[in-house]
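1. Fold the following and give me the result.
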Amino acid sequence: MGFKVLVETNTALFVEDIGPSDGETILFIHGWPLNHLCFEYQYNQLPKLGYRCIGVDLRGFGQSDKPWFGYTYDQLSDDIRVIIDKLGLKSVTLAGHSMGGAISIRYMARHAGHQIARLALISAAAPSFTRGPSFPYGMSKREVDALIQETYTDRPALLSQFADLFFERPTSEPFKQWFIDLGLAAAGYATAYTAVSLRDEMLWNDLSSIHVPVGIFHGKKDKVCPYEFGEILHALILGSTLYPYEGAGHGVFYCDQDVFNQDFSTFIQTT
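-> Sure, this is the predicted structure:
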């Protein structure tokens, strides 16, 4: 069932609610530059196990409104708070992939983990997406600037190149086109502005605000958010559990979908 929820700044976000209404609730937050449909291979399976899966298109992406403004982590996490409250969600597993993982961390800090029972960080773009003097992992700011520039000049080519980075295991050409189409459903300016947030926002100070069980799911061959991101998050988030995937890339939820889905369910059931 799909519908729209009005959040701040009169922006309507598209929400899809899949599975039994009385099941354990998982709220999925997609990453850059996709939308909630990237979790198709979780929506196919997890409801069979009794989970209620809720996918959200962030502002600017998918079927949500595409305002000119509001692409900071603060605003994006505020949008998630409104959705949780308007849907009356409680004891939620918040699952964020890539930039969605970064937004989920900001939500935990900015909203004191409101109604979140556990946090799943999937190939999270955190604690920093870009490298610096004391953080030698991830992209350089210049590399992200190049992504932003290509967003403005040839977004289909950017998405094609990103698809090749995203998955470690071979995918079919139709699957790659599906991935590109997910990205093209976003506004170009929203894709660019969220890339600015990826480039500039830091989450080091947010991590101490997390006081729920945390599962960190990360592919060892991730070319977008290196595996070291997951190791650092595991070291800095007390009591977290790290789930490594030897042959998986950034799209771990597809590269190792069967093992990932099982690990994800185990994480929920045991925390």
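
2. C-alpha only now, for contacts and for neighbours.
-> Will do.

3. what ranges do the strands span in the stretch 1-150 of the chain?
-> 2-7, 11-18, 25-29, 52-56, 92-97, 116-122 (DSSP state E, counting those that start in this stretch).

4. So for Ala185, which of those strands sits nearest?
-> Among the strands of the stretch 1-150 of the chain, the nearest to Ala185 by CA to CA is strand 11-18 (12.6 Å).

5. Tabulate the strands of the stretch 1-150 of the chain in CSV, adding columns for distance to Gln149.
-> Listed next are the strands of the stretch 1-150 of the chain as CSV, based on distance: least, CA to CA, whole Å:
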stretch, distance to Gln149
strand 2-7, 30
strand 11-18, 26
strand 25-29, 25
strand 52-56, 27
strand 92-97, 24
strand 116-122, 27
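
6. just the helices in the stretch 101-250 of the chain please.
-> 141-153, 155-166, 173-184, 188-200, 227-236 (DSSP state H, counting those that start in this stretch).

7. to compare against the first, here's another:
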Amino acid sequence: MKPDSVLPQPAFPEITRRQMLVLGTGAAVTAALPSTAPAATRMPNSAASSHENLAMRYVTTRDGVQIFYKDWGPANATPIVFSHGWPLSSDDWDAQMLFFLSNGYRVIAHDRRGHGRSSQVWDGHDMDHYADDLDAVVTHLDLKGAIHVGHSTGGGEVVRYLARHGEKRVSKACLIAAVPPLMMKTASNPGGLPKSVFDDLQRQTATNRAQFFRDLPAGPFYGFNRPGAKPQEGIIQNWWRQGMTGSAKAHYDGIVEFSQTDFTEDLKKINLPVLVMHGDDDQIVPYADAGPLSARLLKNGTLKTYKGFPHGMPTTQAAVINADLRAFIKA
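-> This is a model prediction of the structure:
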């Protein structure tokens, strides 16, 4: 496919946010009905049975924000905590959560404030609040020995969480196509991207978010703009769905946070083993100024480079990413 070719429009261009919420409410009600599954297929020792058994689960942060989270698997299994990228939600981890759940792990993922099903507050869209919100989920669930996995902005969230809240509840971490150490070009970071790139992202978010959130996954996010690439319509529409469910204000502010936050000192504070996974054809967080630099700043970091993989490789190359992540966890 040529980079400038026109992709088909979403099959649901006229779905409103109100309709989406109605659909979501219906799904929640359905989930709350008594299960008809055979008893043998249920997991009586699941994490769900050890906490409140609700169809929709939230934790309230110190500043009153409702953070939505998923918690699947045996309560006594090793927990893996996933932090999603901008402007998505915990749904972006479906391929990882189902894989690790089937391999005996407990899997947890939350929607960042202003994203997905979490509160659409107007403030607090910064790395310190992101890290504190993650800590609120971890503390609420009383997780111990957890493995934290962050993709893109979520990688920055994991790094700030470890530097800000310590490692007492964590055993390992993994950064996938993550934004650290610093995305924007500065005097001390000459390999970064010009500020004008991120200014343009904010402009598109503010003026035509719906189209922008269609063009990004249809093009550079998953590498579908590369010659010979075969765009997957379901992946594109799912990215659009996740993005449009979130808050434009959170997405607008988040661009500044993921691009201008310098994680250099945070990375230096981390002592536990960290796997850094990055594709060398990442068009969103360019490889050379991200993965290799983060791995060097970490005391116990390991870099794994993926030739030709795009930014959204946890989705498009899920089998490879899951296998390598599992090997790191088991090592």
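
8. So after superposing, what's the score?
-> Here the superposed chains carry a TM-score of 0.95, computed using TM-score structural alignment, normalised by the length of the first structure; 270 aligned residues with a CA RMSD of 1.4 Å.

9. Mean neighbour count, the helices of the stretch 101-250 of the first structure: which tops it?
-> helix 188-200 (a mean of 20; mean count of other CA atoms under 10 Å).

10. Relative to the second structure, which residues correspond to that one?
-> Using TM-score structural alignment, helix 188-200 of the first structure corresponds to residues 248-260 of the second structure.

11. Tell me the mean distance between that stretch and the first structure once they are aligned.
-> Once fitted to the first structure, stretch 248-260 of the second structure is off its aligned match by 1.1 Å on average (mean CA distance after the TM-score superposition for the first structure).

12. show me what contacts the counterpart of Asp17 of the first structure in the second structure?
-> Matched to the second structure by TM-score structural alignment, Asp17 of the first structure sits across from Asp71. Contact partners of Asp71 of the second structure, counting by CA atoms under 8 Å, 6 or more residues apart in numbering, are 47-48, 106-109.

13. Run those past the first structure and keep the common ones.
-> Checked against the first structure using both residues aligned by TM-score structural alignment, their matches' CA atoms under 8 Å, those keep these contacts: 48, 106-109.

14. So among those residues, which ones count as buried?
-> Buried members of these, counted by 16 or more other CA atoms under 10 Å: 48, 106-109.

15. Adding distance to Val149 of the second structure, write the residues you listed out as a markdown table.
-> As requested, those are arranged in a markdown table below (distance: CA to CA, whole Å):
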| residue | distance to Val149 of the second structure |
| --- | --- |
| Ala48 | 21 |
| Arg106 | 13 |
| Val107 | 11 |
| Ile108 | 10 |
| Ala109 | 10 |
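
16. Which two among the residues you listed are spaced furthest apart?
-> Going by CA to CA, the pair spanning those furthest: Ala48 and Ala109, at 13.5 Å.

17. how long is stretch 85-97 of the second structure end to end?
-> 15 Å (CA to CA, to the nearest Å).

18. What span of the first structure is it aligned with?
-> Counting by TM-score structural alignment, stretch 85-97 of the second structure corresponds to 31-43 in the first structure.

19. One more: stretch 123-139 of the second structure?
-> Counting by TM-score structural alignment, stretch 123-139 of the second structure sits on residues 69-85 of the first structure.

20. From the chain's centroid, how far away is that stretch?
-> 13 Å (CA atoms, centre = their mean, to the nearest Å).

21. which residues are contacting stretch 283-295 of the second structure?
-> Contacts for stretch 283-295 of the second structure (CA under 8 Å, 6+ apart): 152, 177-183, 191-192, 220-221, 223, 264, 267, 276-281, 301-303, 310-311.

22. and it, how far apart are its ends?
-> Taking CA to CA, stretch 283-295 of the second structure runs 19 Å from one end to the other.

23. repeat for stretch 121-128 of the first structure
-> 14 Å.

24. again, but for stretch 285-305 of the second structure
-> Stretch 285-305 of the second structure end-to-end distance (CA to CA) = 14 Å.

25. quick one: what's aligned to Ala206 of the second structure in the first structure?
-> Using TM-score structural alignment, the equivalent of Ala206 of the second structure in the first structure is Tyr152.

26. what does Leu193 of the second structure give?
-> Under the alignment (TM-score structural alignment), Leu193 of the second structure pairs with Met139 in the first structure.

27. Hmm, Gly55 of the first structure is touching Val15, no?
-> Yes. Look at Gly55 of the first structure against Val15 with CA atoms under 8 Å: they come within range, at 5.7 Å.

28. For His114 of the first structure, see how far away His211 of the first structure is.
-> Taking CA to CA, one finds His211 of the first structure at 11 Å from His114 of the first structure.

29. residues contacting Gln115 of the first structure?
-> By CA under 8 Å, 6+ apart, the neighbours of Gln115 of the first structure are 84, 89-92.

30. switch to 10 Å and redo it
-> Contact analysis of Gln115 of the first structure by CA atoms under 10 Å, 6 or more residues apart in numbering lists 81, 84-85, 88-94, 108.

31. Most widely separated two among these?
-> That would be Gly88 and Met108, which, of those, are the farthest apart (CA to CA) at 17.5 Å.

32. which one of those two has more residues nearby?
-> Remark: of Gly88 of the first structure and Met108, Met108 carries more neighbours, 23 against 9, as counted by other CA atoms under 10 Å.

33. Thanks again, I'm all set now.
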